[in-house]
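> dropping the sequence and predicted coords here.
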Amino acid sequence: MGLLLTFFLLLSFAALLWLLRVLKPNPWPQKSSNLPPGPNPLPVIGNILELGQKPHQSLAKLSKIYGPLMRLKLGSMTTVVVSSPEMAKIVLQKYDQLFSSRTHIDATRVLDHHKHSVAWLPVGNQWRKLRKLCKENMFSVHRLDGSQDLRREKLRNLRDYVKDCCGNGEAVNIGRAAFTTSLNLMTVTLFSKEFASLGSADSSQEFRDIVCGIMSLTCKPNLADYFPLLRLTSDSSTPKNDMLEALLQINQKNESEFSLNDIKHLLLDLFLAGTDTTSSTVEWAMTELLRNPEKMSEAGNELRNVVGQNEEIQESDISRLPYLRAVVKETFRLHPAAPLLIPHKAVGDVEVNGYIVPKNAQILVNVWAMGRDSGVWAKPDVFMPERFLETETDVHGQHFELLPFGGGRRICVGLPLAYRMVHLMLATLISSFDWKLEEGLKPEEVDMDERFGLTLQKAVPLKAVPTQL
């Protein structure tokens, strides 16, 4: 209690100092080490109060004042925020190796997950081994092409579910339906078994609540992240052609090389990355299309002309659907699943654009801010898929103005599967159905508020009523 009381007294004192600074702001003097510019930090807590409930938006506003390479003090942690494609290219490509480590958020330390996770491990032999294993056993073109039938069946289930809702005149909770489909796509790929039913509101909701809770806690400011002294210390069957079977075979060949504990942590990474991010992107895409009926019509007409109104979309069709791909890219631009990516860490002092990024600094790449930068995009706040029809810009980490999956050696290993799943689910929803907002809600009245976490979720779920074409 004494420590807690002391902290809150310090917090109150810092809040008073912050109010005084608001009334009379003064620039943060540059130190001799030539660190990047940034807002003047308060004693003890630094710039924590400036993050607010939506740090990606707060940091975007601050970057307009202090520039695309900005320094903050979050408690005792030095944080450098990257907010432009040019700075992102330097950090994620030119000095990729020097910025390839990870800042370990306290929530990731539960059960030592940070010591086994492909997402949080530093670059090294263990990380390379896990990346290679994922690429060869799950995300290679050969593996993905070989498991198309599994995904096709789950997409057929989604289509049948929407048909049932048409017959009953029921609204579809787009986010929940997309999450359940994503969950089943992942579980049949991993375990040859689906975990939830689209017709049951409860069958996937508990799992979704767990995933969303983990994503929220992982990115929510935690005192132990900013003040390390507060951190607690702690010490059968028929073979199936799925990911688990492949992992178990590798384990049986050499348990010391790849243990059962490694498998558990890897499966957690895959579940978190493969369900919530995909479903939230589909929900945001449907939200934007419902707010822009002419864009919805354009995407639907393309699908019916290329694939056929009553035909199932094949994964090979994605390359023949430029407008659908443009819709997905525009959704990634406005609503990136991970608005600040996963934090990077500098492994040494690095000079970037004339400034020194100090060793062990946390690096946040604000892809949300970059997607809404008027210096990069015309009419950045307007949903305009057409902007991508005449450009080669893609999401594979080579075009730094659009980095929903990150870039460099830490680019999302699951990108090939996520790319297919988002396009397939969105196409399934709009190819054979017309949609309207429930209860006569007007497009301009759709709530667009965001709920911040490691993933950027829609605060108010999207519900829409389908009709069969």
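Nice, thanks for sending it over. Since the model is a prediction, treat every value here as computed from it, not as a measurement.
> CA only for contacts and neighbour counts going forward, please
Fine.
> A strand includes residue 79, no?
Yes - membership of residue 79 in a strand is supported by DSSP: H, G, I helix; E, B strand; the rest coil.
> now it. Nearest residue, chain neighbours left out?
Once flanking residues are discounted, residue 79 sits nearest to residue 362: 4.6 Å by CA to CA, 6 or more residues apart in numbering.
> and if you look at residue 204?
Counting by CA to CA, 6+ apart, residue 204 lies nearest to residue 196, which is 5.3 Å off, once chain neighbours are set aside.
> ok, the one you found - contacts?
180, 183, 184, 203, 204 (CA atoms under 8 Å, 6 or more residues apart in numbering).
> let me see the contact set for the first one.
Translated: residue 180. Residues near residue 180 by CA under 8 Å, 6+ apart: 196, 197, 198, 204.
> mind putting those in TSV, secondary structure included?
TSV is the format used below for the contacts of residue 180 (three-state DSSP):
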residue	secondary structure
196	coil
197	coil
198	coil
204	coil
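> on that earlier part again, buried ones among the contacts of residue 196?
180, 183, 184, 204 (16 or more other CA atoms under 10 Å).
> who are the packing partners of the helix or strand harbouring residue 265?
Here residue 265 sits within helix 260-291, counting by DSSP states H and E. Contacts defined by 3 or more CA pairs under 8 Å, 6 or more residues apart in numbering; DSSP states H and E place helix 260-291 against helix 174-191, helix 205-219, helix 243-253, helix 293-306, helix 322-334, helix 415-431, strand 433-437, strand 457-458.
> check it against this one:
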Amino acid sequence: MLLESILSVSLTYKLIAVVVILLVALMIWSIHRPSGMPPGPRGFPIIGSMLSLTENLYLDFLQLAKEYGDIFTIKIGSHHVVIVNNYELIKETLVKKSTDFAGRPQTFTGNMGSEGFKDIILSDYSPSWKLHRKIAHQAIRNYASGDKLENMMRKDAIPLLTQILEDNEGKVIAPRPLLFLTVNNIVAQFCFGQKYTLDDPELKAFMDIIDDFAKIAGNGLVADVIPWTAIFPTSAAREMDKVNNKYLGMIYKKFYEHKQKFDQDNLNDLIDYLLDAQRQAKEENADNISSLTDTHLVQTVSDMFGAGIDTTTHTMDWSIIFLTRYPDVQAKVAREIHDVIGRDRLPLISDRPNLPYCDAVIHELMRIRTVVPMSVPHKALVDSSIGGYVIPKDTWVMVNLWAAQMDEKHWDNPQVFRPERFIDKDGSLKAKQDNFIPFSAGRRVCLGESLAKPEIFLMFTSLYQSFAFSPVPGKELPSLDGNAATLVLRAPEYEVVVKKRI
């Protein structure tokens, strides 16, 4: 009996020792970096360097670049993530090797929001992705390049904004809800042909949903970077699921309303164009019909609506904050608009070449406060390389657009707000600069760029044509510090005094 007890205890200790050795080996393996990859902080077992990162990843990565160089590897949870921090390396990644790095990481949050990666923004590079991007791009071109966008803004969105601002003339206002209303009306008209008023309950619901996404998700949930933790339900995951279902429910409602009254000879918005593509595929018994399910179409609308509102609203937010702090720039903008257009008619897209200073201010705003500073993460689809370093297949790659826009090698005093950097000696807007990439670049360049540019130009010039914004007396100037929750660099809460230009 005694011998059996001794042997039993001995066996137990051996098993414990084996388990401990395996756990130690697992921990060591978890921080091991494959040979040839860029250098970087080793981090802790399992969690990597998660504890040292904030919501403002673009600033965290700039600091790490000072120690490890413009390309480095950081362990975030279970994933080795390569960070690219200058324009030359970003160009190699997104343009020269665009197909190599056209993939997207498949995360817990992404799967939830995209209903199994059936969208455009988060889905992997595939024939299905190319098809939906092509359809959406054509719809944007039809809407933005013709007179639909211009007429809608001149007849509906801008007059509504103008009326509200006139009603508050001389008062202290918080501009963001008004900007959100205006941008929402523009994007909602494009996506599903609907207009809102400031007191519309559905508008308020959309505003709350976007705010809730930012508060709950930040830059993602733990399960996004440590996948096995998804088996443990968390309050954040439950709240995210709840908000996501509410948002998608609203989009599905719009979609099925359109489907009931669809007329192939009368295509007015994005949902109509998507339904027409679905109709054609069914009639032709096309091979791509499996990529044109109702879920795929709703996800495309969801992408265009959600992303289009958030980014443009915050771009306009930053414009008011900066021009309030730089009244000389604001006065020069108004003067150019009045000299070229006058005060009695709203700006047109065709006015853009004749308003180079306004265009330069918009460019400088997009440079100094790039609203998606880290872009959307990429994934290597094949074994490849960046800057001479090995990048194994399936590695996550993040490009720091902020670093490129603030690089002293390409921009003189990049921290200074100076629109003149985009003006040529003859007073015209400089030709496109390759290192100006607020919408990213390559195959995964922002799909909404061709809609956002004319939209922002018309909003910007219409706003400063008629109104002046100034600091609230007795209060500090609006802060220039943002917070990059859900990848979007959000302006802080702020107030200004609005006055009509006479």
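Noted; the coordinates are in hand. Nothing here was measured: the structure is a model prediction, and the numbers come from that model.
> picking up where we left off before, any chance of the helices and strands packed on helix 260-291 of the first structure in JSON lines, plus distance to residue 451 of the first structure?
Converted to JSON lines, those look like this (distance: least, CA to CA, whole Å):
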{"stretch": "helix 174-191", "distance to residue 451 of the first structure": "13"}
{"stretch": "helix 205-219", "distance to residue 451 of the first structure": "9"}
{"stretch": "helix 243-253", "distance to residue 451 of the first structure": "32"}
{"stretch": "helix 293-306", "distance to residue 451 of the first structure": "25"}
{"stretch": "helix 322-334", "distance to residue 451 of the first structure": "14"}
{"stretch": "helix 415-431", "distance to residue 451 of the first structure": "20"}
{"stretch": "strand 433-437", "distance to residue 451 of the first structure": "21"}
{"stretch": "strand 457-458", "distance to residue 451 of the first structure": "5"}
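> for residue 268 of the first structure, which of the ones you listed is the nearest?
With CA to CA as the measure, helix 205-219 is the member of these nearest residue 268 of the first structure (9.9 Å).
> dump the residue contacts of the residue most central in space within the second structure.
A centroid search over the second structure (CA atoms, centre = their mean) returns residue 372, at 4.6 Å, as the residue closest to the centre. By CA under 8 Å, 6+ apart, the contact list for residue 372 of the second structure reads 311, 401, 438, 439, 484, 487, 488, 489.
> what's the match for the second one in the first structure?
Translated: residue 401 of the second structure. With TM-score structural alignment as the criterion, the equivalent of residue 401 of the second structure in the first structure is residue 367.
> can you check the last one too?
Using TM-score structural alignment, the equivalent of residue 489 of the second structure in the first structure is residue 456.
> could you measure from its match over to residue 201 of the first structure?
For residue 456 of the first structure, the distance to residue 201 of the first structure (CA to CA, to the nearest Å) stands at 22 Å.
> when those two are compared, which one has more neighbours?
For residue 456 of the first structure versus residue 201, neighbours defined as other CA atoms under 10 Å are more numerous around residue 456 (26 against 14).
> need the contact list for the more buried one.
Applying CA under 8 Å, 6+ apart, we find residue 456 of the first structure in contact with 280, 335, 336, 337, 338, 339, 450.
> swap in residue 347 of the first structure?
98, 99, 100, 101, 359, 360.
> the third one against residue 348, yeah?
No - using CA atoms under 8 Å, residue 100 of the first structure and residue 348 do not qualify as a contacting pair, with a distance of 10.8 Å.
> with neighbour numbers in mind, choose between these two.
Higher neighbour count among residue 100 of the first structure and residue 348: residue 100, with 23 against 13, using other CA under 10 Å.
> trace the more buried one over to the second structure, please.
Mapped onto the second structure by TM-score structural alignment, residue 100 of the first structure lines up with residue 102.
> what's that match in contact with, if anything?
So residue 102 of the second structure contacts 94, 124, 125, 378, 379, 380, 381, 443, 444 (CA under 8 Å, 6+ apart).
> which ones among those are found in strands?
Using DSSP state E, the members of these that fall in strands are 378, 379.
> residue 58 of the first structure - how many residues pack around it?
Residue 58 of the first structure - counted by other CA under 10 Å - has 14 other residues nearby.
> the second structure: which residue goes with that one?
Residue 58 of the first structure maps onto residue 60 in the second structure, by TM-score structural alignment.
> isn't its match up against residue 54?
Yes - counting by CA under 8 Å, residue 60 of the second structure touches residue 54, with 7.0 Å between them.
> distance of residue 10 of the first structure from residue 43 of the first structure?
9 Å.
> er, residue 464 of the first structure actually
For residue 464 of the first structure, the distance to residue 43 of the first structure - CA to CA - is 49 Å.
> tell me the contacts of residue 459 of the second structure?
residue 158.
> now do residue 118 of the second structure
Contact analysis of residue 118 of the second structure by CA under 8 Å, 6+ apart lists 295, 296, 299.
> list the contacts of the first one.
To tie it back to what came earlier, the one meant is residue 295 of the second structure. Per CA under 8 Å, 6+ apart, neighbours of residue 295 of the second structure: 115, 118.
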